[in-house]
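Engineer: Dropping a prediction and its sequence here:
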Amino acid sequence: MSDTDTRYARHISVGDTNDGGISLWLPKIGNRTMETVNQSLADGFQKVTAREVLPEVSPLAPPDALPATCACGTVSFHITRPNEESYIPHSGYPDLQYAACSHSSEFMANPNRDKWWIRANGTKYLAGTCACRSCRLISGFEIQTWTFVPRSNIFFHVAASNGEQTITPLDFGTLPSGILQTYESSPGVHREFCGTCGATVFWHDKWRPDVIDVSVGLLRAKEGARADTWLDWWTRRCSFEEETTSGRTGEPARVARELIDGLERGLRSGDKRELNEGNR
């Protein structure tokens, strides 16, 4: 196979997501329609559509809390619905909503103090996709999914000495050692991950200490990986899509650009379908 044969071909293990995950936003990459496969590569291929592999699931959490865990269980926490405290923090706009490269620093600082992370009449949190170079190199994946949650709505499950779990509000300064590992990806910017299984957990910085980026892949919503009853997905843009080819040239850059272009097309198409269905 030559370099020019490099291509994305299929979504695998889609059944694990329960709702299709972001495969629903990537039906095509370039001019190719993606195959959707319920099983893993080791089990062989079973070609199906995303809608055919969405099984019913039993409730995994009470309605007022959304559990989240990493693969090994070292990191365990839950998120609560927006409340009065959720509106207290201030944060500049995220690149997800407005490309920082196209807007002034004054605008991005959010001088009107919009509470952009609260959505759907105060019932959901904003979520979206990111293609920045840092997320890509740290996670090893082209696309990272984040949701933006006030720190006051995040509660860690910490094992007590008697073997039982205690619930504690997220405080990076007092959280017991051994749960989260931290990498300072740039001055003042911290990324937390599980030191055992390596799962990406949080992104936060010193300028926005009370609104935390939470890795959506850890959320255990009963409806599926997108946690649609908790999250309002931004479909107008993939954050930092301008960095897709950063540090890459030739075929790797072309293939990456094709993927993110396909994602943004799928996001916008999904947004239009939802609007049309809502107007019927």
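Structural biologist: Perfect, I can see it now.
Engineer: hey, let's count contacts and neighbours off CA atoms from now on
Structural biologist: Noted.
Engineer: The spatially closest residue to Leu180 that is not a sequence neighbour: neighbouring residues, count only.
Structural biologist: Excluding its sequence neighbours, the residue lying closest to Leu180 (C-alpha to C-alpha, 6 or more residues apart in numbering) is Cys194, at 5.3 Å. Using other C-alpha atoms under 10 Å, Cys194 has 22 neighbouring residues.
Engineer: Is Glu264 in a helix, a strand, or coil?
Structural biologist: Judged by DSSP: H, G, I helix; E, B strand; the rest coil, the three-state class of Glu264 is helix.
Engineer: what's the neighbour count on it?
Structural biologist: 19.
Engineer: before we move on, back to that, spit out the contact partners of the residue nearest to Leu180.
Structural biologist: Cys70, Thr74, Val75, Ile179, Leu180, Gln181, Thr200, Val201 (C-alpha atoms under 8 Å, 6 or more residues apart in numbering).
Engineer: Okay, one more to line up with it:
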Amino acid sequence: MADETTTITAHCLCKTHTFTATVPKSSLPLQASCCHCTSCRRVTGALYSSAAAWPDPSVDLSQLKRFSFSENIELFSCQTCSSGLFCMGNATGNKPWVVTGALVNGPGVARYATHMFVGDTLDGGASIWLPREDEDGKPVKRYKQSRRGDNVEEVSADWPGPKKLSPERLDATPSPEVTNLSCFCKGVQLQLRSGADLGPTPEEDLRRWFVDPKTLKYTGSLECCDSCRLSFGSDLISWAFAPLSHLAFPEDSGHSEFPQTIGALREGVDSSAKDPRLGTLAYYKSSPEIERYFCSRCSASVFYAVHDRPDMLDIAVGLLDHPDGARAEGLLKWLDKIGWAQDSAGGWREGLTKTAGDLQRGWAGATGKPLNT
């Protein structure tokens, strides 16, 4: 009896590009590899990348934008909306791998099989919140660096352990004063000043919902909204929320301030006399009230701007270069809930999101403060 088949689909945010493959149901789920290396964080804007072998090795990627990530891997994305879609090169056996964030959320389509380069995060990054066992109860292995070659080192699911930062450090006011942020290719290079100068405000003051009232750290949020997922190419994405007044060009680039409203930022990017310090920053208008900023060269997600918040931005956490590690806990106070969890319902991401939410709620560094957006 012939094996029953099913069709899996991947597409970008703007749906200019859609890819399908018909596969035996018995070949699913696709086995995804997650990479937490600094380069993957900078090229996506997320805290990790994840990809799996695409079932059709002859898929035509010629209409996609191509970026040389390294001598071993090429990245393929949408020229219009910047969504990451595929990667291919020596590292994938010269066969196409699909970015899992682009996959339609069908039941049993994919699962996370391994994690590598967790050591690059310094603090474990998102790895501590991701499933520790698969559906069969087998451990999902984590590797400090590569999972192949000499000196392969496996690490625990909660590496480097819950005491990476002391409770005193987690509850301290933010530091350092300035954190650099940049995409992989350095086409976008900016600085984010901490919220320490914003001063204590009542928790009910919704104008400052993005600042933890005790520590004055910016709020960090792990989310799985469909639009953000497609834009980043990552199943779970991470935002930090901050006022435009606290963004700046690098110190050696002159004294003119960074645009102070999202309207001014949009006009600056659109201008024929574009400020060169904005670099490769571009945007895709995903709805009449929303701009999604990205690097026009390496396609990293950078900002999310919505018109009813004219003086602030959502900032892609994967771009932050903070000495505490990928989660930037000296700058951010993380929520203990997954934003837009309902978008994962009914498909393979539902279990991923539920597990991440459970692990995050049990994590000592999280805050129970609601996100009032």
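Structural biologist: Received, thanks. Just so it is clear, the structure is predicted and the values come from calculations on it, not from any experiment.
Engineer: After superposition, what is the TM-score?
Structural biologist: Superposed pair, TM-score by TM-score structural alignment, normalised by the length of structure 1: 0.73. Supporting alignment: 234 aligned residues with a C-alpha RMSD of 3.1 Å.
Engineer: re earlier: what is the aligned counterpart of the residue nearest to Leu180 of structure 1 in structure 2?
Structural biologist: Aligned counterpart of Cys194 of structure 1 in structure 2: Cys295 (TM-score structural alignment).
Engineer: didn't Val269 of structure 2 look like it was pressed against Tyr284?
Structural biologist: No - look at Val269 of structure 2 against Tyr284 with C-alpha atoms under 8 Å: they stay out of range, at 11.3 Å.
Engineer: Which helix or which strand is home to Ser286 of structure 2?
Structural biologist: strand 281-287 (DSSP states H and E).
Engineer: Equivalent analysis for Gln360 of structure 2, please.
Structural biologist: Judged by DSSP H and E, Gln360 of structure 2 forms part of helix 349-361.
Engineer: equivalent range in structure 1 for that helix?
Structural biologist: Going by TM-score structural alignment, helix 349-361 of structure 2 sits over residues 256-268 in structure 1.
Engineer: and if you look at stretch 308-327 of structure 2?
Structural biologist: Aligning stretch 308-327 of structure 2 against structure 1 (TM-score structural alignment) gives residues 207-226.
Engineer: distance between the ends of the matching stretch?
Structural biologist: End-to-end distance of stretch 207-226 of structure 1: 28 Å, with C-alpha to C-alpha, to the nearest Å as the criterion.
Engineer: What residues of it count as buried?
Structural biologist: The neighbour-count check on stretch 207-226 of structure 1 (16 or more other C-alpha atoms under 10 Å) flags 210-226 as buried.
Engineer: In strands, which of the residues you listed appear?
Structural biologist: Asp210, Val211, Ile212, Asp213, Val214, Ser215 (DSSP state E).
Engineer: how about those residues in a markdown table, adding distance to Glu35 of structure 1?
Structural biologist: Output for these, formatted as a markdown table (distance: C-alpha to C-alpha, whole Å):
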| residue | distance to Glu35 of structure 1 |
| --- | --- |
| Asp210 | 41 |
| Val211 | 37 |
| Ile212 | 34 |
| Asp213 | 31 |
| Val214 | 29 |
| Ser215 | 26 |
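Engineer: From these, pick the one nearest Ala120 of structure 1.
Structural biologist: The closest of these to Ala120 of structure 1 turns out to be Val211 (C-alpha to C-alpha; 17.6 Å).
Engineer: That's all I had, so thanks and see you.
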